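**Q** my questions are about this predicted structure, shown below with the sequence.
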Amino acid sequence: MPRWLLAASLLLYVATPLLAMASEDRASVGGDITVQENETAGDIACVFCSVHVHGDVKGDVAVVLGSLTVDSDHSIKGDVAVVGGDLNMSDGSEVGGDVAVVAGSANLAPDAMIHGSRSILPGRAWLLVPFAPLLFLIGIIWLIVYLVRRQRYAYAQYPGVRRY
């Protein structure tokens, strides 16, 4: 039995890159992703870049600090998440799942369709929310260092000033 398990795991290990190459998923950091006309993509993940959909997307789309633009009469079958950017949907475009836009805006054409729920938190101040605990911790550390240094070093005594 262990030989079959070893052979199956070896086969799975060898086939994993082939399965990943066969999928139509796309990911990028810093470089824009474009789904061309008459092209279909799987899941899309983009950080510090923008996604332009001129074709169709079968999966989900996640964009961090970038924008998502969907052309007219094209669709995204899954969910959409945009953090720190804008969602632009033209007439006839549609999203099959939920849409979440945090620290950005959703510019939806009148005929754009979202089949799931919408969560839109406009304003760039939402980008600071994940860093709030870190800023609080930095403030406490600064206060401790300030109090310790104030007690450690005595202030210089200056002689009295004579006035003539």
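**A** Everything's here; your move.
**Q** rest of the way, CA atoms for contacts and neighbours
**A** Fine.
**Q** in the protein, which spans are helices?
**A** 2-22, 132-152 (DSSP state H).
**Q** out of the ones you listed, flag the one nearest Ile120.
**A** Taking C-alpha to C-alpha, helix 132-152 is the member of these nearest to Ile120, at 20.4 Å.
**Q** hold the first one in mind and look at this next one:
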Amino acid sequence: MFRLKRSEPVPVDLPSLPVPPPSTHTVTNVPIEERHTERAHVTPTREPYEAERREAELVHRYRRALDLDGQVVSRLRVVPAGESAPIYSDLWNETTGELVEAKGTVTRDALRMAVGQLLDYGRFVDSKRYAVLVPTRPRDDLLAFLAAAGVTAIYSDGARCTRAEP
């Protein structure tokens, strides 16, 4: 058995707990997330599988296209009032005021999630347009859903990006 004894007093000057979350929201532009790997090995239930970072690849390809067009892009770091954890957008086109959320699939669930995320981030910035960046053209019913929500679909059409405006 060990018994620890303090050798001398340790001065500690820490803030009182709990640290209160901010009373107003903050928004800052931050660089787009760097992609250092395309795949990650995940072991959620002891059965490993490979998860591709499709969204990051989509964002980086689209970013390169916007850079070539001379547009300024970043992401938004938003800390909502009353919360301490930030939320991040996938892409913020500073030139056009377009807020973009990327999804690695074109399922109904993914697109519904994207619309909700865009509406959440959009409350904190003067966004002129919303767009969802996806790997392929969504089916007609999902394009109609995005159009009803006022959201543009951006998808790969060979070597270029195609926009399905609402």
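**A** In hand now; what should we look at? Here the structure is a predicted model, which is why all the values come from computation and not from measurement.
**Q** fetch the TM-score of the aligned pair.
**A** The TM-score (TM-score structural alignment, normalised by the length of the first structure) is 0.25; 73 aligned residues with a C-alpha RMSD of 5.4 Å.
**Q** coming back round to it: can you list the helices of the first structure in a markdown table and add distance to Ala100 of the first structure and mean neighbour count?
**A** As requested, the helices of the first structure are exported to a markdown table (distance: least, C-alpha to C-alpha, whole Å; neighbours: other C-alpha atoms under 10 Å):
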| stretch | distance to Ala100 of the first structure | mean neighbour count |
| --- | --- | --- |
| helix 2-22 | 27 | 10 |
| helix 132-152 | 21 | 11 |
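**Q** can you put those helices in TSV and add distance to Val61 of the first structure?
**A** Below are the helices of the first structure laid out as TSV (distance: least, C-alpha to C-alpha, whole Å):
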stretch	distance to Val61 of the first structure
helix 2-22	17
helix 132-152	27
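**Q** helices and strands around the helix or strand Val115 of the second structure falls within, which ones?
**A** Take DSSP states H and E as the rule and Val115 of the second structure turns out to sit in helix 108-122. Here helix 108-122 of the second structure touches strand 98-102, strand 129-134, helix 140-148, going by 3 or more C-alpha pairs under 8 Å, 6 or more residues apart in numbering; DSSP states H and E.
**Q** same thing but at 10 Å, please
**A** Where contact means 3 or more C-alpha pairs under 10 Å, 6 or more residues apart in numbering; DSSP states H and E, helix 108-122 of the second structure is packed against strand 73-79, strand 87-88, strand 98-102, strand 129-134, helix 140-148, strand 151-157.
**Q** to Val83 of the first structure, which of the helices of the first structure lies closest?
**A** Judging the helices of the first structure by C-alpha to C-alpha, what sits closest to Val83 of the first structure is helix 132-152, at 16.7 Å.
**Q** measure stretch 41-54 of the second structure end to end?
**A** End-to-end span of stretch 41-54 of the second structure (C-alpha to C-alpha, to the nearest Å): 14 Å.
**Q** closest one to Asp56 of the first structure among the helices of the first structure?
**A** It is, among the helices of the first structure and with distance given as C-alpha to C-alpha, helix 2-22, at 17.1 Å.
**Q** possible to save the helices and strands packed on helix 108-122 of the second structure as a markdown table with distance to Val42 of the second structure?
**A** Output for these, formatted as a markdown table (distance: least, C-alpha to C-alpha, whole Å):
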| stretch | distance to Val42 of the second structure |
| --- | --- |
| strand 73-79 | 26 |
| strand 87-88 | 22 |
| strand 98-102 | 21 |
| strand 129-134 | 23 |
| helix 140-148 | 30 |
| strand 151-157 | 27 |
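**Q** output the ones you listed as a markdown table; include the columns mean neighbour count and distance to Arg64 of the second structure.
**A** A markdown table is the format used below for those (neighbours: other C-alpha atoms under 10 Å; distance: least, C-alpha to C-alpha, whole Å):
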| stretch | mean neighbour count | distance to Arg64 of the second structure |
| --- | --- | --- |
| strand 73-79 | 21 | 10 |
| strand 87-88 | 17 | 20 |
| strand 98-102 | 25 | 14 |
| strand 129-134 | 24 | 14 |
| helix 140-148 | 15 | 25 |
| strand 151-157 | 21 | 13 |
